[in-house]
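**Q** structure here, sequence nowhere to be found:
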C-alpha cells in the first residue's frame, strides 16, 4: 500500500507508492531533496525520521549506530512501512537551487600536486548558476554515467574550480589530465548534495578533511573568511600522507595568520621528512586538541575510511549527531547511475 510522507519543517507532503524509496517518490513529486550515489554510500540524502517506520533492503552503510539511534535514515534506501514525518534540516533557499544540466568550457588546467589536477570550468554567459559552498556537481560522461566532484570555490564568479585526483583506475581523471583537448566542452549537473555550512548556529566549528576532501572545505572557508561579520571559531584539520600532498598549505597558513578565529592544523600519516607538526590519523589529532566535543559542530570530508573513523570517534567524544555533517568520497561508486 502507499504511504504519505510529511515534511516537518515544510508545508509539503507526498505519496510513496509500493516499491518506491522515499527519495524516488519525493523527486517524482518535484521536491528539492538532497541525494548523491543512491546506493547508501555517501549519506547525501540523510534526514531525521521524527515519526513512522521504514525498512531497508540491507543495513544503510553510510550511517553509524549513533546516527541510527538519533533517528536518521537514508532516503535512497528507505521504504515506508507507515506514514512518515521527516525533517530535512536544510535552508529554504535550497529549494531554489534545484539541480540543472549545463554546458561548461574548460578554461584552465593545472597540476595542484603530483596527483591532483585543478580544473577551472567557465559557465555559460547568463547561466546564473548558484550553489552553496560545499556542494558538488556531476560531470556527465558520454556513456551515460557520471563522475562527482566537489566545487572547490565559493560562489560569486563565472568559474567553477574542481580538484581531480588522478589515479591509475580513474578513467575521467586520466582523460582530463592527459587527453582532454584545450578548452574542451563538458556537461554537468548540479548543484548536488547536502554538505554546506549551517549558519543557524553559534557553535565552534571543526572541519576535518582528508586528501582532496579539502575541496568543499576550501569553498566554505573562502566564503566565510571573506565576510567581516562571520566570527564563529573555526579549526581545520587536514590529513595527508606527506608534505607534498598538502597542496593548499601556504594558502591555509596565510588565512590562519590573517583571521584570529581560524586555526589550521595539517596532519601527516607518512611524514617523509622532519615534520614538527601533527602525525598519524587526522581524527586522532582532532581529539588530542579537542578531547571533549560537547557543544561543537563538525564537518568531515574525504575518503570513506577516514569519514567512518572520524564519525565514530567524534560522536564518542560527545559530538551531537545533529551537528555532524560529512561528505564521503566513496570510490566504490566512482560513477553514479541515472536516478531510477
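**A** That came through, no problem. This structure is a prediction, so every number in the text was calculated from the model and none was measured.
**Q** from now on I want contacts and neighbour counts done on CA atoms only, so please keep to that.
**A** Fine.
**Q** check what contacts the strand ranked longest in the chain and list those residues.
**A** Counting residues, the longest strand in the chain under DSSP state E turns out to be strand 100-113. The contact list for strand 100-113 (C-alpha atoms under 8 Å, 6 or more residues apart in numbering) reads 117-124, 182-191, 244-247.
**Q** could you flag which of the residues you listed are buried?
**A** For the contacts of strand 100-113, a burial check counting by 16 or more other C-alpha atoms under 10 Å picks out 117-123, 186, 188-191, 245-247.
**Q** so which elements touch whichever helix in the chain runs longest?
**A** In the chain, taking DSSP state H as the definition, the longest helix is helix 304-316. Using 3 or more C-alpha pairs under 8 Å, 6 or more residues apart in numbering; DSSP states H and E, the elements in contact with helix 304-316 are helix 282-289, strand 297-302, strand 324-328.
**Q** among those, which is the most enclosed?
**A** Most buried of the helices and strands packed on helix 304-316, by mean neighbour count (mean count of other C-alpha atoms under 10 Å): strand 297-302, with a mean of 25.
**Q** which residue ranges form the helices in this protein?
**A** With DSSP H as the criterion, the chain has helices at 22-28, 65-69, 171-178, 214-224, 249-258, 282-289, 304-316.
**Q** here comes the other one, which I'd like you to weigh against the first:
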C-alpha cells in the first residue's frame, strides 16, 4: 500500500510505501527533509506528525523521547506510515541539487596525523566527478552489506576527496584502515549525503563547533567559504581531550593569521602535565557560552560526538538565546551508539 505525505509549511507532497521510511521516500522524491545519520541516533530529521500515524523502528531514546513521541514528534528516518500523513518539517533548500551516486574509488594516500587518526585521500575513476556541498558525507559500502559514514574534509573543487578517520578499536572498518589498508586499495561508496552545509542566504556570524574528527566537515566548510570570497565572520571552537586530538591545529592557526574574518579557539578537556597546555580547558561548548552569552544573532554549525552536539544545542538555545532553527548539526554516530538502542 502507498500513502501520500504532505509537508507543511511548503505544501510539497510525495508518496511513501507502507514499508518505507518517510525520509527514504522524501529523498527518493527529491524533497529536502533534513537528516544526518539515517539510523535513529542523531535527531536531525525530527519533525511533527500533524495528522495520520506512524510506527518507529529502533532508535535511541535520547533522539526521540517517549514524551516527544506522545506529543506527535517523529524521527522520519525511522518512521513508516499507517495512513496518509501531514507532517511539519523544515525543508533544506539545495539538498537534492546533486545526484547521489554509487561509485568505486582508489585509496591514493594514507597519512597518520595523530595516534588514532588518519587522513585518507580518494582517487575517482577517470572522467568521474562527485558534486557535493561542503559538509556532506559519503557512505562506504562494505562487502557484508554494512555501511560506514565519513564526512568529506575538502571543499568541492579543492583537490582530491579526503576523509578523517579515527580508530575505533574493534571496529569492523577502522581496524582494517589502521592495519591492512594500503594505497591503491579499492573502496566503493555512495554519496553525497546529508544536509549539513552552510545556509548561504544568511550573513549572520557563524560559530563552527567541532569535537575530534568532527573537524572534517568544518574544514570543508571553511575552505568553501574562503573559495567563494565570503566575508561572514567565523569562529571555530575545536575541542579534544588532549592537544594531540587537535590534529590540524597548525592549519587552524594559519587560517586565523591569514583570514581577517576567522578566529580560532582550541579547547582541551583532559590535558596531562606532559602536554604543557596553556590554552582553554573544559568542555568546548562551554567555552562558546563563556565568550558569547548572547547568541541571538548567530548561526551555529556543530559536528562531533552526539552528546556534545545535543548538549550544545540545548544549552545554546536555553541559556544563550540562540534561535533553535539556527543550530545545524551533524552528530558522528558509531556502531557503539547504534548498539545502545
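**A** Nice, thanks for sending it over. Remember, predicted model here, so these are calculated numbers, not experimental data.
**Q** picking that back up, out of the helices and strands packed on helix 304-316 of the first structure, nearest to residue 38 of the first structure?
**A** Among those, the nearest to residue 38 of the first structure by C-alpha to C-alpha is strand 324-328 (13.2 Å).
**Q** how about that closest one, aligned to which bit of the second structure?
**A** Across the second structure, the stretch matching strand 324-328 of the first structure (TM-score structural alignment) is residues 327-331.
**Q** can you find the partner of residue 317 of the second structure in the first structure?
**A** So, by TM-score structural alignment, residue 317 of the second structure is matched to residue 315.
**Q** which residue comes closest to its match once chain neighbours are left out?
**A** Closest residue to residue 315 of the first structure apart from its sequence neighbours, by C-alpha to C-alpha, 6 or more residues apart in numbering: residue 321 at 6.8 Å.
**Q** how much space between the spatially closest residue to residue 56 of the second structure that is not a sequence neighbour and residue 69 of the second structure?
**A** Excluding its sequence neighbours, the residue lying closest to residue 56 of the second structure (C-alpha to C-alpha, 6+ apart) is residue 79, at 4.5 Å. Distance, residue 79 of the second structure to residue 69 of the second structure, using C-alpha to C-alpha, to the nearest Å: 11 Å.
**Q** next up, the contacts around residue 228 of the first structure.
**A** By C-alpha under 8 Å, 6+ apart, residue 228 of the first structure lies in contact with nothing.
**Q** residues of stretch 99-116 of the first structure that come out buried?
**A** Those would be 99, 102-107, 109, 112-113, 116, for stretch 99-116 of the first structure by 16+ other C-alpha under 10 Å.
**Q** whoops, stretch 314-328 of the second structure was the one
**A** Buried-residue list, stretch 314-328 of the second structure, by 16+ other C-alpha under 10 Å: 316-317, 320, 322-323, 326-328.
**Q** same check on stretch 67-84 of the first structure?
**A** So for stretch 67-84 of the first structure, counting by 16+ other C-alpha under 10 Å, buried means 67, 71-80, 82-84.
**Q** between the two ends of that stretch, how far is it?
**A** Stretch 67-84 of the first structure: ends 18 Å apart by C-alpha to C-alpha.
**Q** and if you look at stretch 70-81 of the first structure?
**A** Length of stretch 70-81 of the first structure, first residue to last, C-alpha to C-alpha: 19 Å.
**Q** and the contacts of that stretch?
**A** 3, 16, 19-24, 35, 38-40, 43, 45-50, 52-57, 60, 63, 321.
**Q** again, but for stretch 170-185 of the first structure
**A** 103-108, 117, 147, 164-168.
**Q** just the terminal-to-terminal distance for that stretch.
**A** Note: stretch 170-185 of the first structure ends 20 Å apart using C-alpha to C-alpha.
**Q** from residue 300 of the second structure, how far off is whatever residue of the second structure lines up with residue 89 of the first structure?
**A** By TM-score structural alignment, residue 89 of the first structure lines up with residue 91 in the second structure. Separation of residue 91 of the second structure from residue 300 of the second structure (C-alpha to C-alpha) stands at 18 Å.
**Q** before we move on, what about residue 311 of the second structure?
**A** In terms of C-alpha to C-alpha, residue 311 of the second structure sits 13 Å off from residue 300 of the second structure.
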